[in-house]
Structure formats: structure tokens, C-alpha cells
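Undergrad: following is a predicted model, sequence given first.
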Amino acid sequence: MSAAGGREIVVVGAGAAGFFGAIRCAEAAPDATVHLLEATAHPLAKVRVSGGGRCNVTHACFDPRELVRRYPRGSRELIGAFHRFGPQETIAWFAQRGVELKTEADGRMFPVTDSSATIVDALTTAAARAGVRLRTQTPVREIVRGEDGRFRISCGSGEVPAADRVLLATGGNQGAGGIAIARAFGHAIEPQVPSLFAFNVSDPRLRGLEGVAVQDASVAMPDARLIERGPVLVTHRGLSGPAVLRLSAWGARACQESGYAFGVVVNWTPGHRSEEIAAALAREREAHGRRQVATANPFGLPGRLWEVLVSAAGVPAGCVWAQTSKAMLGALAAQIGESRFAVQGKSTNKEEFVTCGGVRLREVDFKTMESRLCPGLHFAGEVLDIDGITGGFNFQAAWATGWLAGTAMAGVT
């Protein structure tokens, strides 16, 4: 093993990927000077707010080939990366620094403290111990590579030494300086569009249902031939929850191309096909004819939702099962198994903003995260055209690509 020390390393962007890359480089090459530059006053901002302030660190999926199936973009390139630094390595890394993670029923992994501050403290402590020089409110305006191969960095605040290697880890939104810098070095940028967003739906059936959650539903985008199953949450703006967010990730480009105006179909009981739903309703009529339809719910759906579906099917108020017609049962079965909604717009948590798009992946060596166009320039995190569905997958990609870049910049073999 060898490490080239005495060099200047600059990491641009103090988010998850940037912090991880800087720590790895500084620990592996203690003689190098690692500068970590953040444009804002708040490093690790997305880590702090992720998972509702709990920080979904990674996911308990330990087979790289299974893991990459959670990435709408970047799956092929990440296979090798996850063989080198996957969820098991992430768990071990944090454990070595005193942070224990727990696995929830759906596979998401959080610190046992249920506080993102635990993760932030671990990263900042590790960076300080490794000698990483963190500078906030230091936006990078331009980077040029001199004839000597070193990088000259122009900042909006103070000066930064010429760097032997640079890691761009500025995130994926279009305002991130890393995208412009990558483009200036000749990299192609895949169009950036939002991913992981809720659907804005203005529909009378959803009014008054804010906060109602169905733990197992399916949401489909027929035009894009996409469907996802899982929890669905009704919000004051429309539909959200893991199933919707996953669907938005896989359909990110299709949604954008439609102008965020498209149709979705919700099956509130996805374990049942249409004919099974109709048969269950017929059995309910035979077995419980005197019960009111609005209060006798054979599918265990939330009461308020069931009442809305019954009303939308044209079943009169106070109607008992024995009074329902075949047409009523057919309409109710359609509301349960094929509720159709028109989406008109999206809602994104700005603090947890995720995009698809970024630096074109074939222009990057995923063994080292180094540019194939400009030696010494590396990439990590969402500045690349990589994004995962909700569940800790985006952070896992950040840890892996940051670790690989940091290793390569340290010169470790």
C-alpha cells in the first residue's frame, strides 16, 4: 500500500459525499492537506433534515446486484462501487466511530438515537480528527487546470492553494457550481429534472382526508407503464408517501415531459384484483345486508377514506348493503381498485431536493470516480447522473462514491 502525501486536495461541496470523500482522503493520506469548501454557512444541511430529522443512513440490502435495482439512473455503474463500499461497509464505518444503526421493518437504517445530529457529529468529528480543513461560505466560482497539471481555484471568499486533485461533490440541483465547472472541463451534462416528489391532485374525493395513510396501496402511471406499491399518504396538496415518491423517481423524465400533468390510478387494496374486489363486495351484501355500507368496511381501509369511496361510487347516505344494486357494487369496486386521479403539478421538500441528471456517467471511471476527460478531477454524489428511490439509497450512493474518490485522491493502491 502506498499513499502520496504532501499534496493539496480540494473537495468542493460539504454534503454527505463531499464530507465522506474528504475524510477518507485525509485518513488514508495524512501527509496531504485536504480542504473542504462549502458555499453556504450550513454544511451537511441535507443530512440534518433527511428522514424527518432522523437521517436514513442506508438500506439493509447487502447484495450489490439487488441493491442497484433501487437506482433509476446509475445502476450499472454502481455495481462495482457497492462491491467495494456497500451498506455493510457503511454500517461498519459508523460503528467504528461510535454510531450504531438500527434496521426498520422496511429495511431503512437509522441511528439508534433517531437523530440526524448523531450522523452529523460523527462526520464532523471524523473530519476534524483527520485534519480536514473545512471552510464554509466559500463558493467556488471557477476552476482551471494549469500546464503543470494543478488546479487553480477562484473563490468568492479568501484564497485556496493550487490543488493537485479536486473532488466535485456539490449536489444535483442546477444552482450547484459543480455542474458548471464540470461543463467547463468538457463534460456532458444530462438534463436535470426533479426526482422524489409528491403529486399535486385537486380532487373532491381527497378533500378532508389530509393525513390519512394507507399502508399498502399501489399507484400506477399508465402512460409511462410504471407502477409502485407501498404506503400512500393523502396530503393537503394531493398524494405522497413511499409508493408515490418511488413512482416519481422512476417516472422523473416522463413526468417532466408531460409538464407534470398526467393521470394516475390508485388501487387501495393491491392484494385484490378487480374481480376479487367485486366478489368481496357481493359477499358483504349477502352476509351483512342490514349493515350500512358507509360503516361496514370489508377491506380494513381507513374509515374516512372508505366513506369517501362509498359516496364517490354513488351509494346514497344511510344505504345498507341489501339495498345496493349491481351497478353500485361495480362502481364501488372501481373506486377501490381503480381510483383515477389527474395530477397537476408536484410538491418537493426543498431541503431534501433530489434530481436525476448530472455529469454523464460514461465520462467517469467508477473505480476511482475520476474524470475520463480531465486527470485529477473527481466526482461524487448527486453531481453525477445517479439517483435512487427513497429509503436510504441516495445516501448510500454518496458514501460509496465519496469513499472511492477519497481513496483515489489519497493515492492508495
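TA: Ah, there it is. Numbers count the residues shown, from 1 in each chain.

Undergrad: going forward, measure contacts between C-alpha atoms and count neighbours the same way
TA: OK.

Undergrad: which residues touch residue 10?
TA: Neighbouring residues of residue 10 by C-alpha atoms under 8 Å, 6 or more residues apart in numbering: 34-37, 163, 165-167.

Undergrad: how does it look with 10 Å?
TA: For residue 10, the contact set (C-alpha atoms under 10 Å, 6 or more residues apart in numbering) comprises 18, 22, 33-37, 132-133, 151, 153, 160-168, 377, 409.

Undergrad: that one and residue 158: what is the separation?
TA: 14 Å (C-alpha to C-alpha, to the nearest Å).

Undergrad: quick revisit: report the buried members of the contacts of residue 10.
TA: 18, 22, 33-37, 132-133, 151, 153, 160, 162-168, 377, 409 (16 or more other C-alpha atoms under 10 Å).

Undergrad: residue 40 versus residue 376, what's the distance?
TA: Where residue 40 is concerned, residue 376 sits at a distance of 25 Å (C-alpha to C-alpha).

Undergrad: likewise for residue 388?
TA: Taken as C-alpha to C-alpha, the span from residue 388 to residue 40 is 25 Å.

Undergrad: which one of the two has more residues nearby?
TA: With neighbours defined as other C-alpha atoms under 10 Å, residue 388 and residue 40 compare such that residue 388 has more, 29 against 14.

Undergrad: and the closest residue to the more buried one other than its chain neighbours, what is it in contact with?
TA: In this structure, residue 388 finds its nearest non-sequential neighbour in residue 71, 4.2 Å apart by C-alpha to C-alpha, 6 or more residues apart in numbering. By C-alpha under 10 Å, 6+ apart, the contact list for residue 71 reads 78, 249-250, 386-390, 393-394, 397.

Undergrad: against that first model, consider the following:
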Amino acid sequence: MKKFIIIGGGAAGFFAAINAAELNPELEVLILEGSNNVLQKVKASGGGRCNVTNACFTPNELVEFYPRGKKELLGPFHKFMTGDTMEWFENRGISLKIEDDNRVFPESNSSQTIIDCFLKSAKNAGVKVQTSTRVDAIEKENEKFIIKTASENFIADYLLIATGSNSKVWSMIENLGHAIAEPVPSLFTFNIFDKRIKEIPGISVPKATVKVLHSKLEAQGPLLITHWGLSGPVILKLSAWGALELYQKGYSFEIEVNWLSTKPETVLNILKSVKKEQAKKQVIVRSAFSDISKRLWEQFVIATQIPTDAQWAQLSNRDLENLANQLAKSTFKVSGKSTFKEEFVTAGGVDLKEINFKRFESKLHKNLFFAGEVLNIDAITGGFNFQNAWTGGWIVANSVGS
């Protein structure tokens, strides 16, 4: 009986293991996980709800969400897509739902539902799982792979490395002759110390445009003020697409925020209209824009140095221009980043030129496979990183033994 060993008890590893065992009942399938628990990233995903995938059903559109791996994933997505992922889970009794932003979650709103599905499916398929088994070295001898651990050595006919971002494993992969793109953080928030936002964490706007000054980086989407600066989908998009550039800047740069995603001159014209219509009302009392909360509006008025008791009629054209600039062209100094611990994603990993993406197999070693974030592939938030894991795992499962 031939042996298929998976290093890494995460999303890609489990998906490959279950499907390989179901497709090849004669295959002995074993997952080796270094920690005490499997599927930890699945558990943490989506705030504990597990963002399974994204309801984007066209391969050409789906690849646009991957800063690294766009070209390489186009073919694989034609073989196993988001719709296939949803069908896979639903065939196992897991009801899924599509939310307004196209993220897909289990109806239960609990990642444990997905974990239980994997554990049950693995058990039913005869997959063996061995935790607390940290791999120390990987060697190739003739046509087989020797996986060395502190307690014993394992011999595999087929080997899948699906450990995610793991520097020790990347070193082992380099020892097998593969090149590794230097890993840098991909999804992170911006640390900003600015009195305009210091006292109002939790405030958000639905559609902001954020630019990194002196670069081509720009994104649009919901923006969230946090205790440490700015976050939300628009910031995470910028951090993913700008992962390498922002790393080179030492995470010290300036951004321009348009809180309304509206042209400054349009904002100014609206303010002029409000001045006429509400001449005797206090400026600071009520926001002139529905998307700008009262607390955020107050900060912009104060930053413009408009007296807190000033009425609209008292504002000069310069006051209105300054207020419009705060709303549509405010600049902030970024001095550092904050990353998600459990959901940490990196840009970097196994060089994509060395992978046959028809099989997710090494071009250097037959029957050596890679899937998930161990490869130099990453995406923005929204279920896309998991879809990469499911697609890679599925194709590996169909390639083992063929």
C-alpha cells in the first residue's frame, strides 16, 4: 500500500487528505501536525465564523483578488472553483450562506461547524492524524521521501507540504533545491498616532478612498478607526497589494484619505449649499454627510480650527475649503503596522516558477506537492486565501497516484 503524507494540519492539508483518501481507498493517508491542535487558522477565520470562500464564480474575476498567484491560479480555478467548494461542504450537510459583501459562511456562524466536518470526513475516509509531531528534516532517497521527527521517521511515496507560512519548513524546502521568495507580512493594519482619530476607535465609514502618497497604491472600501490607527477592508487591500513596497518603506509613509470617495470640489459645493440652508445652525452639532458620524465630523471641524460655537453663516470660503480638504484629502502619517495573529498572512514562499500548477507538483521532484500559503500566493481578505487552499488541495488529491 502506497503512503501519502501531508505535513501541516491546516485547511489545504485536510482538504487534500480527505479527497485523496476518498478518491484512492487503497492509499494510506497520514497528516503530521507540529502543534497540539489541527485547523487552528480555520477556527480563527472570520472572527470565529470561518469565511469559507467568496461568492465570485468566474475564474477571470476571482484571480484579480490575488496580488501574488494571479496568473498561476487561473487554470486551477477552472478545475475547482468557489461553487465547487460550496457544493463540497453542502454535500456533507453543511449549510452555507452568502453575505452582502459576497463572503461565504456556514449558517451556524461557527468555525467549529467546518472543523467538525473536516474531522468527521477525515475519520470516515480513513485519514490518520498525528499531532505534536514536529518535522525536523525532509530528505529524498530514491523515489521516496523521508520525513524525520524527534520520535520517528516516516517514509512517503507522495508528500504534500501544506504548512502555511513557516520559516523552518521553508528552510527544509530550500534544502530540497527550491527557491523561496522572502516572506513579508501581507495583511496588516496601519499604525497612526493622530489626534483626529485618537479618541474615536470603532468609528467607520462605508466607502473611503485611501492612497499611499508617492506611490501608485490606491484602494477603495470600508474604513475603520481602531485604537492603533486605521483598518478595515480598504486598508487590508492596500497592505496586500503593497506588501513588498510597504516593507521596503519600513512601514513609514503617508496616506491621503478621502472619507467620502467624492471629489473635493463636489464636497466643497455641498458644504456651500449647507451654509446657505443652515446659516443659523452650529456647524459642529450635525454632520453634513450621512456617511460621516457626528463624532468623526466633530474631529474634522476641530482640526479645521472652526470655533465649536460657530454658525454656518460665519464660515469663510477658506474655512469651507479647509473642511472639504479634511473630508476628501486628509493626510496621515503611518508609523508601523499591526498584524492579525491567528489569521496572519504573508507574501512569500515557494517560487511559483518551480511548480507545475496542473498538479501543484514540484518541477524538481516528482510526487512532491505544495498547497496553500507555503507557496508564494496570497490574497486580500474575504475567503480568497481559503479558496486557494481548497483548490490546491483538490488538485493535489486528484494528482496523487496518477
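TA: Okay, I see it. Note that this is a predicted model, so its numbers are computed, not measured.

Undergrad: care to give me the TM-score?
TA: Between these two chains, after superposing, the TM-score reads 0.98 (TM-score structural alignment, normalised by the length of structure 2); 401 aligned residues with a C-alpha RMSD of 0.9 Å.

Undergrad: in strands only, show me the contacts of residue 10 of structure 1.
TA: In strands, defined here by DSSP state E, the members of these are 33-37, 133, 151, 153, 165-168, 377.

Undergrad: tell me which two of those residues sit farthest apart.
TA: 133 and 377 (19.2 Å; C-alpha to C-alpha).

Undergrad: now do the same end-to-end measure for stretch 188-198 of structure 2.
TA: 19 Å.

Undergrad: residue range for that stretch in structure 1?
TA: Aligning stretch 188-198 of structure 2 against structure 1 (TM-score structural alignment) gives residues 197-207.

Undergrad: what's the match for residue 302 of structure 1 in structure 2?
TA: Matched to structure 2 by TM-score structural alignment, residue 302 of structure 1 sits across from residue 293.

Undergrad: can you check which part of structure 1 stretch 326-336 of structure 2 sits on?
TA: Counting by TM-score structural alignment, stretch 326-336 of structure 2 sits on residues 335-345 of structure 1.

Undergrad: next: stretch 91-105 of structure 2.
TA: Going by TM-score structural alignment: stretch 91-105 of structure 2 matches residues 96-110.

Undergrad: got the contact list for the matching stretch?
TA: 51, 54-61, 87, 90-95, 111-114, 116, 118-119, 121-123, 125-126, 230, 390-393.

Undergrad: what about the alignment partner in structure 1 of residue 231 of structure 2, how many neighbours?
TA: In structure 1, residue 231 of structure 2 lines up with residue 240, judged by TM-score structural alignment. By other C-alpha under 10 Å, 24 other residues sit near residue 240 of structure 1.

Undergrad: how about residue 61 of structure 2?
TA: If we define neighbours as other C-alpha under 10 Å, then residue 61 of structure 2 has 10 of them.

Undergrad: re earlier: kindly give a single ChimeraX line that selects the buried subset of the contacts of stretch 96-110 of structure 1.
TA: Buried members of the contacts of stretch 96-110 of structure 1, defined by 16+ other C-alpha under 10 Å, are picked up in ChimeraX with:
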select :51,54,55,56,57,58,59,60,61,87,90,91,94,111,114,116,118,119,122,123,126,230,390,391,392,393
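
Undergrad: narrow the contacts of stretch 96-110 of structure 1 to those in helices?
TA: Secondary structure assignment by DSSP state H places 51, 87, 90-95, 116, 118-119, 121-123, 125-126, 393 of those in helices.

Undergrad: roughly how far does the match of residue 302 of structure 1 sit from residue 323 of structure 2?
TA: 15 Å.

Undergrad: more neighbours: the two, which one.
TA: Taking other C-alpha under 10 Å, residue 293 of structure 2 and residue 323 do not tie; residue 323 has more neighbours (25 against 15).

Undergrad: wait, what's in contact with the closest residue to the more buried one other than its chain neighbours?
TA: Closest residue in space to residue 323 of structure 2, ignoring its immediate chain neighbours: residue 304 at 5.9 Å, by C-alpha to C-alpha, 6+ apart. For residue 304 of structure 2, the contact set (C-alpha under 10 Å, 6+ apart) comprises 298, 318-326.

Undergrad: quick one: what's aligned to residue 304 of structure 2 in structure 1?
TA: Checking TM-score structural alignment: residue 304 of structure 2 goes with residue 313.

Undergrad: measure its match to residue 99 of structure 1 for me?
TA: With C-alpha to C-alpha as the criterion, residue 313 of structure 1 and residue 99 of structure 1 are 52 Å apart.
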